[in-house]
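Peer 1: Quick one: sequence and predicted model below, then my questions.
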Amino acid sequence: MLNAPQLCLAISDYLLIEELVTALDSKTSILNKITPETLRLIIEYAFPGHETLVTTSVIRRKFGPLIDAERAYSNLGNEFPFRICLRKRPMMPYEHDFGAYDVCSIDTRNGLTLHEGKLARNGRQLSMTHHQFLVDRVYEEEASNATVCLDAVEPLVSWAESGHSSTLLCFGQTGTGKTYTLYGALEYLSTRLVGKYIRITFYEVHGKKCYDLLSNRNLVHLRSDAEENMHVRGARSIDLCPLSDPSALVEVLREALSLRSSKVT
């Protein structure tokens, strides 16, 4: 394991710089009116031995790409046919006990920073790189499944009800909370779709093969027609017409999910 205390200190310094930049950019903060010389003295006091590096970082962050990108991004509206949302998973008790450190900091509603700690090949030097990302929405670790679904899943349901196709794609490494979020989405849908006519087809594409999760992983085949529409040959479908019991939908989907393949990534 890398030197966690030293890397945590690097993250702490980064977050302190973030707070300083925010204060400098705020019209209601007293720091907004300080002179460059006073700012230099503050940095010398807070970051002894790293004055030049921190001063450069503050200037870059104050006028950096994330702020400009966020302003530009907010003006795009809803022109894109998809949204990218990130959900931060809270650290587990065993991770705290192990001495792990939090590598993700949420900057704004749409931006976050990943802190990448590296050990040089000689095994002597530690470095910390901060990667900034701008997306449509970032959910804090305190955000509930209900909050995430209302904001991210409900627009997909409404779009599907208007006669279009909707796709929810959960992507991430093993243990990042995909299944937890997906179960939350299923519970939300089970209530949201009460009274609707539903047909369920549930299959898994694994490598070059396709398996029916509603029929004990029987092998099925994907075919496309002249209009490039995808069809699943041999897959079982379950009709709930109309859906009256929310638990019926959840039970079907949970049983299917239990048959999916899982591999550590």
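Peer 2: Yep, that arrived.

Peer 1: C-alpha only now, for contacts and for neighbours.
Peer 2: OK.

Peer 1: Please give me every residue in contact with Ala100.
Peer 2: With contact taken as C-alpha atoms under 8 Å, 6 or more residues apart in numbering, Ala100 is in contact with Ala4.

Peer 1: How about the secondary structure of it?
Peer 2: Secondary structure of Ala100, reduced to three states by DSSP: H, G, I helix; E, B strand; the rest coil: coil.

Peer 1: tell me which residues in the helix or strand Cys210 falls within are buried?
Peer 2: Element membership for Cys210, per DSSP states H and E: strand 209-212. Neighbour-count burial for strand 209-212, counted by 16 or more other C-alpha atoms under 10 Å, picks out 210-212.

Peer 1: got it, and stretch 135-146?
Peer 2: Neighbour counts using 16+ other C-alpha under 10 Å place 137-140, 145 of stretch 135-146 among the buried residues.

Peer 1: and if you look at stretch 3-10?
Peer 2: 7-8, 10.

Peer 1: swap in stretch 64-79?
Peer 2: So for stretch 64-79, counting by 16+ other C-alpha under 10 Å, buried means 66, 70.

Peer 1: what's the offset of it from the middle of its chain?
Peer 2: Once both centres are worked out by C-alpha atoms, centre = their mean, to the nearest Å, stretch 64-79 turns out to sit 18 Å from its chain's centre.

Peer 1: now the end-to-end length of stretch 92-104.
Peer 2: 14 Å (C-alpha to C-alpha, to the nearest Å).

Peer 1: Going by neighbour count, list what's buried in that stretch.
Peer 2: Neighbour-count burial for stretch 92-104, with 16+ other C-alpha under 10 Å as criterion, is recorded at 100, 104.

Peer 1: From the chain's centre, how far out is it? Work that out for me.
Peer 2: 18 Å.

Peer 1: Tell me how many other residues crowd Thr147.
Peer 2: As a burial measure, the neighbour count of Thr147 was computed by other C-alpha atoms under 10 Å and equals 12.

Peer 1: putting a second one here so we can go through both:
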Amino acid sequence: MASNHKLVCARAARQQFGGAFQQAVRDYRWAKLAAATLKGLDAYLPDGLSFLPLSYLYDDEVARFAWEGAVMKENQDASTRPSSFRVLARTRPLQLSEVDEKLYESLSSEGGNHSIIVHDGRVHRDGRTIYTNHSRFCLDGVFPQDASNLQVYQEAAQPLLRSALQGERSTLIFFGQTGTGKTYTARGVLEVMTEEIFQNTQEVTLCCYEMAGTRGGREAFFDLLADRAQVKCLTGEDGNVHVRGAKQVLCRSAQDLEEAMAKAFEWRSSECTERNEASSRSHCILELHFPSGSLGSVPGLLRIVDLAGSERNFETQMHSRSMAERGGLINYSLLMLKECARVMHKQMKQLGEKTEDLHVPFRRSRLTHLLRSSFTDPSHQTTVVATLSPSPTDVEHSLNTLQHVGMMRSARAWEDNTVNATTVAEGETSGAAGGFDVVQGRGRALHSKLQDARKGQLNLHAFQMKTQVGGSIIKKYEGDSAKLETFIDARWHRELKVKVQEDLWVLRDADMEATQVLTSWRQEQWTASKAHDLHRWDAKMLQNFLKSLELPGEVRIPSTMTGAQLKRLGPRGLVALCSDAATADALQLALHGERQRDALAAAAHRSRNARMTALGNHKVHAAVEEPSDFVDVDFVVGEAASAAP
């Protein structure tokens, strides 16, 4: 896990070079559209030939990444796969304040493949390379940004409601960072659900309580229908967990249910944070108990859980001690929710095999203890809706959310399709899961714990990156002794297929990754910064410049003269080439303007390079602070590109 300081630098990089990262997002989206178009040529072309145009138009990694998401669609049957534990995702649109700041969308959705793409813009530690990591997370379903609460209800909540009306137990969980619309989505779903409830039953019993931290670093349950009176969470004789002492409100109409829920929500704990003026700082649980005879013979239960938003350490600098304690409890309970789901799926995959039974650690957290039946009862229907923010400043949050909910899925691509290193060497493949100790794939989806441990060493010892495959570290000791240690960095290795130890290499939590180095953007910036350098103009560029001027007279410059030759003429030489003095003065004024634009473009180029170097060295203040002679890089370079002859 990268340090908080480095994460702040990454966010600053996306703000400083938003135009470049936005172009990388466009490249992926256009590549995906082109891949879907070229798919229709498969019937007329030999195998693999339809992919070639895409590889010529876009970066090879981006082309292959888009092809796999738009054509191969390995996760397209996710919505039809039977599972009692489903994971969905909803992305909110950019807010007005984010649009005013000219932020770009860092998330893309693949509806046909049921996956979310995170576009993570970064500056490399060399201070010269800017790149984007495209990470694909496959889920059981994704909602587009324009999806309504009705669509979310029909896909996520309606099957659970019908199951509860049949006398079963079901749970709907809303998961995500602060400010992504969890509570908005939850209340919108409840509004739609209330209308359908009383179309199938005449009454329903409501319980609403929250789980929040108390003094002493512990968690407790508080009844939101009884002025936050404390209640207990106990296991009943039936093996299910119940909240004892909670007030139950009998509702016989939609209006009664809406009024009871509104009263409960008024008592929910919330605090002002850096991310949200009214952030929910507790897990809110709403239970709907259906009487026997609604559509089934036994009582049914639908539990709706609106989880508190997760926050990173670098966004909690203004938190008090009590807020920090509650935040730690929230993050721990969310971590255990992911861990219980992961162990549950792993245990299901080992059924029938001669392995030891895996115990689901639901007692490690009060939240997972309450949701025990979601992990231990196969008939219990559970749906998790992850809410995401498309803002580039929230990329770390989006990755964290998707990594957590991705672990909750019953079918992960890298778990079901892991290739054994021995069989790869023999040219064979095996569908059996090989665990975390098998490295496979193109190499972009690999991450080295050892490299994370060496982050501090890079600041203390001489480091020399030799190739994109690896490098070396020189460890200097007392005296003249030194030790050279060479390593292979699998994050940059495309064809690495070896078996290593579990504590050394682990697979990234994304199902697929592609790294796009923005070399074309750097070349465009360099070209634009030199667009007004008269010394670099060839004869054609000089003639185009003269044609763009509105001179009073005629200029007799040879068609073979370059900008460097014109620059050496001086004022007298220019007068000799012009038909009159007024034309010579106008030409000299135009050339003086070009020299000023060239100075501004050069200053902008230096400023951009300095900021990139500072961010590569994780010096965020040096990159963000504006000096007295600050030059607007994007404006100057844009002007240079538009005014280039």
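Peer 2: Nice, thanks for sending it over. Everything numeric in this text was worked out from a predicted model, so none of it was measured.

Peer 1: Sitting in strands, which of the buried residues of stretch 135-146 of the first structure do you find?
Peer 2: In strands, defined here by DSSP state E, the members of these are 137-139.

Peer 1: need the buried residues of stretch 3-10 of the first structure in JSON lines with distance to Arg260 of the first structure and secondary structure, can you?
Peer 2: As requested, the buried residues of stretch 3-10 of the first structure are arranged in JSON lines below (distance: C-alpha to C-alpha, whole Å; DSSP: H, G, I helix; E, B strand; the rest coil):
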{"residue": "Leu7", "distance to Arg260 of the first structure": "37", "secondary structure": "helix"}
{"residue": "Cys8", "distance to Arg260 of the first structure": "37", "secondary structure": "helix"}
{"residue": "Ala10", "distance to Arg260 of the first structure": "40", "secondary structure": "helix"}
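
Peer 1: Can you state the residues of the second structure onto which the strand holding Cys210 of the first structure aligns?
Peer 2: Under TM-score structural alignment, the counterpart of strand 209-212 of the first structure in the second structure spans residues 220-223.

Peer 1: And the contacts of that stretch?
Peer 2: For stretch 220-223 of the second structure, contacts defined as C-alpha under 8 Å, 6+ apart pick out 208-214, 228-233, 246-247.

Peer 1: List only buried entries from the residues you listed.
Peer 2: Burial by neighbour count, 16+ other C-alpha under 10 Å: within the contacts of stretch 220-223 of the second structure this picks out 208-213, 228, 230-231, 233, 246-247.

Peer 1: how about Ser57 of the first structure, what's its partner in the second structure?
Peer 2: Ser57 of the first structure is assigned Val62 in the second structure as its aligned equivalent, the criterion being TM-score structural alignment.

Peer 1: Name the helix or strand for its match, please.
Peer 2: Element membership of Val62 of the second structure [criterion: DSSP H and E] is helix 60-67.

Peer 1: And that helix against the first structure, how far off on average?
Peer 2: Helix 60-67 of the second structure: mean distance to aligned residues in the first structure after superposition is 3.5 Å, counting by mean C-alpha distance after the TM-score superposition for the first structure.

Peer 1: what's the next secondary structure element after that helix?
Peer 2: Counting by DSSP H and E, the element after helix 60-67 of the second structure in chain order, helix or strand, is strand 85-91.

Peer 1: What is the corresponding segment of the first structure for that following strand?
Peer 2: Taking TM-score structural alignment, strand 85-91 of the second structure hits residues 82-88 over in the first structure.

Peer 1: now the ones in strands among the buried residues of stretch 135-146 of the first structure as TSV including distance to Ile30 of the first structure?
Peer 2: As requested, those are exported to TSV (distance: C-alpha to C-alpha, whole Å):
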residue	distance to Ile30 of the first structure
Arg137	30
Val138	29
Tyr139	30
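
Peer 1: Redo the buried residues of strand 209-212 of the first structure as JSON lines? Include distance to Ser261 of the first structure.
Peer 2: Formatted as JSON lines, those follow (distance: C-alpha to C-alpha, whole Å):
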{"residue": "Cys210", "distance to Ser261 of the first structure": "11"}
{"residue": "Tyr211", "distance to Ser261 of the first structure": "10"}
{"residue": "Asp212", "distance to Ser261 of the first structure": "12"}
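
Peer 1: so which of those comes closest to Ala185 of the first structure?
Peer 2: Using C-alpha to C-alpha, Asp212 is the member of the buried residues of strand 209-212 of the first structure that sits closest to Ala185 of the first structure, with 20.9 Å.

Peer 1: Could you find the closest non-adjacent residue to that closest one?
Peer 2: Tyr203 (4.4 Å; C-alpha to C-alpha, 6 or more residues apart in numbering).

Peer 1: Next, the contact list for the one you found, please.
Peer 2: 210-214, 235.

Peer 1: TSV for these, including distance to Ile67 of the first structure?
Peer 2: Rendered in TSV, the data for the contacts of Tyr203 of the first structure read as follows (distance: C-alpha to C-alpha, whole Å):
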residue	distance to Ile67 of the first structure
Cys210	44
Tyr211	45
Asp212	46
Leu213	45
Leu214	47
Ala235	48
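
Peer 1: Report the secondary structure element holding the residue located most distally from the centre of the first structure.
Peer 2: The outermost residue of the first structure relative to its centre, with distances by C-alpha atoms, centre = their mean, is Glu37 at 40.0 Å. Assigned by DSSP H and E, Glu37 of the first structure falls within helix 36-46.

Peer 1: Looking at the first structure, name the residue matched to Val142 of the second structure.
Peer 2: In the superposition onto the first structure, Val142 of the second structure corresponds to Val138 when matched by TM-score structural alignment.

Peer 1: just to revisit the earlier point, tell me the one of the buried residues of stretch 3-10 of the first structure nearest Ile198 of the first structure?
Peer 2: Closest approach to Ile198 of the first structure among those (C-alpha to C-alpha): Cys8, at 49.4 Å.

Peer 1: who's in contact with the aligned partner of the closest one in the second structure?
Peer 2: Cys8 of the first structure maps onto Gln22 in the second structure when the alignment is built from TM-score structural alignment. Neighbouring residues of Gln22 of the second structure by C-alpha under 8 Å, 6+ apart: 104-106.

Peer 1: Any chance of those in a markdown table with distance to Ala66 of the second structure as columns?
Peer 2: Formatted as a markdown table, the entries for the contacts of Gln22 of the second structure read as follows, by distance: C-alpha to C-alpha, whole Å:
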| residue | distance to Ala66 of the second structure |
| --- | --- |
| Tyr104 | 20 |
| Glu105 | 17 |
| Ser106 | 16 |
